[in-house]
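Asker: Take a look and give me a structure for this.
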Amino acid sequence: MNQSAREGYRIADLDQSQRPRERLERLGAGALTDAELLAILIRTGIPGENAVQVGQRLLNKLDGLRGIHQAAFEDVCQEKGIGPAKAAQIKAAIELGRRMAQESPRELPTIHSPQDAANYVMYEMSALQQEELRVMILDTRNHVLKIEQVYKGSLDSSQVRIGELFRTAVKRMAKAIIVVHNHPSGDPTPSPDDIAITRAIVQAGKLLDIEVLDHLVIGQGRFVSLKERGLGFG
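Answerer: Have a look, this model is predicted:
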């Protein structure tokens, strides 16, 4: 076995045009694949695999970045070619991305469409392992004043107290809300209970003079707008 094989395949062994760090410098981070971004953190490979291949194997084994985020630290460490130091760097990088998505912006975000609302919560809620229902509270210009978690756990139309969804909106004299909940399965297809809850929320909003702009179901990297589909808003 030669010296390179004993030390592991290095990023430097790749053609310069294919090295992740050089590609990032030249094209920007957005041009890199998930495996290439992980390779920058992993740095060196193992006999038979360079760092990009190790990163791709990690993604495949743990079911993508979401899976790496949810996996226990020990499980990431145990993957061949990772170990505690690299696992810590990977976990830290993903956590920084999660925190950035949650940072309060200097200006209140404005919701113009279901896509805007989904983009605002997608990163965090698509990674949740339990079902959660949150209420996005909006002012007259559709600025997001607050996002409040109302329920955690399996949603059942017989258990959801509709008044709880409007409590903070009433206190803040909000003019509109958007209801958002996730499906941990990754499939955002609305269930019959989702539609029944939506119908009850819309009716309550009319009584309180608080418009229910939408109810979004968040899945893995995608969402469904019940209003766009005419479910519960008829």
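Asker: use CA for all of it now, contacts and neighbours both
Answerer: OK.
Asker: ok, Ile11 - contacts?
Answerer: 19-20, 43-45, 50-52 (C-alpha atoms under 8 Å, 6 or more residues apart in numbering).
Asker: List the contacts of the most centrally placed residue in the chain.
Answerer: Closest residue to the average C-alpha location of the chain: Tyr123 at 2.1 Å, with C-alpha atoms, centre = their mean. By C-alpha under 8 Å, 6+ apart, Tyr123 lies in contact with 98, 101.
Asker: for the helix or strand encompassing it, which positions count as buried?
Answerer: Taking DSSP states H and E as the criterion, Tyr123 maps to helix 114-125. For helix 114-125, the neighbour count (16 or more other C-alpha atoms under 10 Å) marks 114, 117-123, 125 as buried.
Asker: what does stretch 159-168 give?
Answerer: 162, 165-166, 168.
Asker: so which of these comes closest to Phe223?
Answerer: Leu165 (20.6 Å; C-alpha to C-alpha).
Asker: quick one: the strands in the chain?
Answerer: According to DSSP state E, the chain carries its strands in the segments 132-138, 144-152, 176-182, 211-218, 223-225.
Asker: would a markdown table of those strands with distance to Leu231 and mean neighbour count be doable?
Answerer: Listed next are the strands of the chain as a markdown table, based on distance: least, C-alpha to C-alpha, whole Å; neighbours: other C-alpha atoms under 10 Å:
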| stretch | distance to Leu231 | mean neighbour count |
| --- | --- | --- |
| strand 132-138 | 17 | 23 |
| strand 144-152 | 21 | 16 |
| strand 176-182 | 13 | 24 |
| strand 211-218 | 9 | 25 |
| strand 223-225 | 9 | 22 |
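Asker: next up, for comparison:
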Amino acid sequence: MNLKELPKDSLPREKLLLKGAQSLSDAELLAIFLRTGCPGMNVLTLSDHLLKAFGSLRHLLSASEQSFCQHKGLGVAKYVQLQAFIEMTHRYLAETLERGEALTNPQHTKMFLLSMLRDRAREAFFVLFLDNQHRVIEYEVLFEGTIDAANVYPREVVKRALHHNACALILAHNHPSGIAEPSQADRHITRRLIDALSLVDIRVLDHFVVGDGEVVSFAERGWI
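Answerer: Sure thing, here's the model as predicted:
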């Protein structure tokens, strides 16, 4: 069916303006991003086809350039647009974590960490450096490992914390398996980091483990 034959309030752009972006399906959101279809498929049909081919919207968004561009209706230009969109999303979530902002919303922190760590193929150890009022000074990925482990060195964490003149830290790392449940190794390295940082009067406020859509907080579990 040609899109012009659909009722106006069923067209993705018009529906968004009328009912809000949250009312759109994944296919409709993707259709707005793609803008046009390809021979034999209107943009909504193409969007539905691509979601089925990739398995989900998330898998499409995290696809490599090679995987993305091999599909009909996609190409380098669309891939570049998509990467720019993803980076804008990261920066939007990071705005309240910029220097001078106090961390007062744990849910926002979790959303930010999900956006930064969830889709990494390798385990990454992430640190938020905070001042004495728990305002963000800086954040960095300090260590990256294989698909299931990252070597974390307490001495390097202490060194970076002193470099930033931090008074407190929030730690985070991802589990590429998608399972956020902390391991005994996670608990062990957290204790080592707490002990090492306490020697220079720096507190560890929390350690988040990021899985597939879930974030586990050590502080909420009563482990810190």
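Asker: Would you tell me which helix is longest in the first structure?
Answerer: The residue-count maximum for a helix in the first structure (DSSP state H) belongs to helix 83-102.
Asker: Need the residues that contact it.
Answerer: By C-alpha under 8 Å, 6+ apart, the residues outside helix 83-102 of the first structure that reach it are 38, 41-42, 65, 68-69, 73-74, 76-77, 120, 123-124.
Asker: which parts of that helix are buried?
Answerer: Within helix 83-102 of the first structure, the residues that count as buried by 16+ other C-alpha under 10 Å are 83, 86-87, 90-91, 101.
Asker: contacting residues around Leu117 of the second structure?
Answerer: 124, 173-174, 210.
Asker: re earlier: can you tell me what the residue nearest to the centre of the first structure aligns to in the second structure?
Answerer: The equivalent of Tyr123 of the first structure in the second structure is Ser115 (alignment by TM-score structural alignment).
Asker: And for Ile195 of the first structure?
Answerer: In the second structure, Ile195 of the first structure lands on Arg187 (TM-score structural alignment).
Asker: residues near its match, how many?
Answerer: 15 (other C-alpha atoms under 10 Å).
Asker: contacting residues for Glu7 of the first structure?
Answerer: With C-alpha under 8 Å, 6+ apart, Glu7 of the first structure has these contacts: 46-47.
Asker: Counting neighbours, what do you get for Pro20 of the first structure?
Answerer: If you count neighbours by other C-alpha under 10 Å, Pro20 of the first structure ends up with 26.
Asker: now Gln102 of the first structure: how far from Met125 of the first structure?
Answerer: 11 Å (C-alpha to C-alpha, to the nearest Å).
Asker: what does Thr44 of the first structure give?
Answerer: Distance, Thr44 of the first structure to Met125 of the first structure, by C-alpha to C-alpha: 33 Å.
Asker: what's the answer for Ile46 of the first structure, then?
Answerer: Separation of Ile46 of the first structure from Met125 of the first structure (C-alpha to C-alpha): 35 Å.
Asker: Likewise for Arg134 of the first structure?
Answerer: Distance, Arg134 of the first structure to Met125 of the first structure, using C-alpha to C-alpha: 10 Å.
Asker: Repeat that for Leu213 of the first structure.
Answerer: 19 Å.
Asker: residues in contact with Gly81 of the first structure?
Answerer: With contact set as C-alpha under 8 Å, 6+ apart, Gly81 of the first structure has these partners: 45-46, 54.
Asker: How about Gly153 of the first structure?
Answerer: By C-alpha under 8 Å, 6+ apart, the neighbours of Gly153 of the first structure are 130-132.
Asker: Per the alignment, name the residue of the second structure opposite it.
Answerer: Per TM-score structural alignment, Gly153 of the first structure is aligned with Gly145.
Asker: Now intersect the contacts of Ile11 of the first structure with the helices, please.
Answerer: Here DSSP H is the test, and the contacts of Ile11 of the first structure give 20, 51-52 as lying in helices.
Asker: Could you dump those into a markdown table with distance to Gln149 of the first structure added?
Answerer: Formatted as a markdown table, those follow (distance: C-alpha to C-alpha, whole Å):
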| residue | distance to Gln149 of the first structure |
| --- | --- |
| Pro20 | 39 |
| Ala51 | 40 |
| Val52 | 38 |
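Asker: now the angle between helix 114-125 and the longest helix of the first structure, please.
Answerer: If you take axes from the mean of the first three to the mean of the last three C-alpha atoms, to 10 degrees, helix 83-102 of the first structure sits at 150 degrees to helix 114-125.
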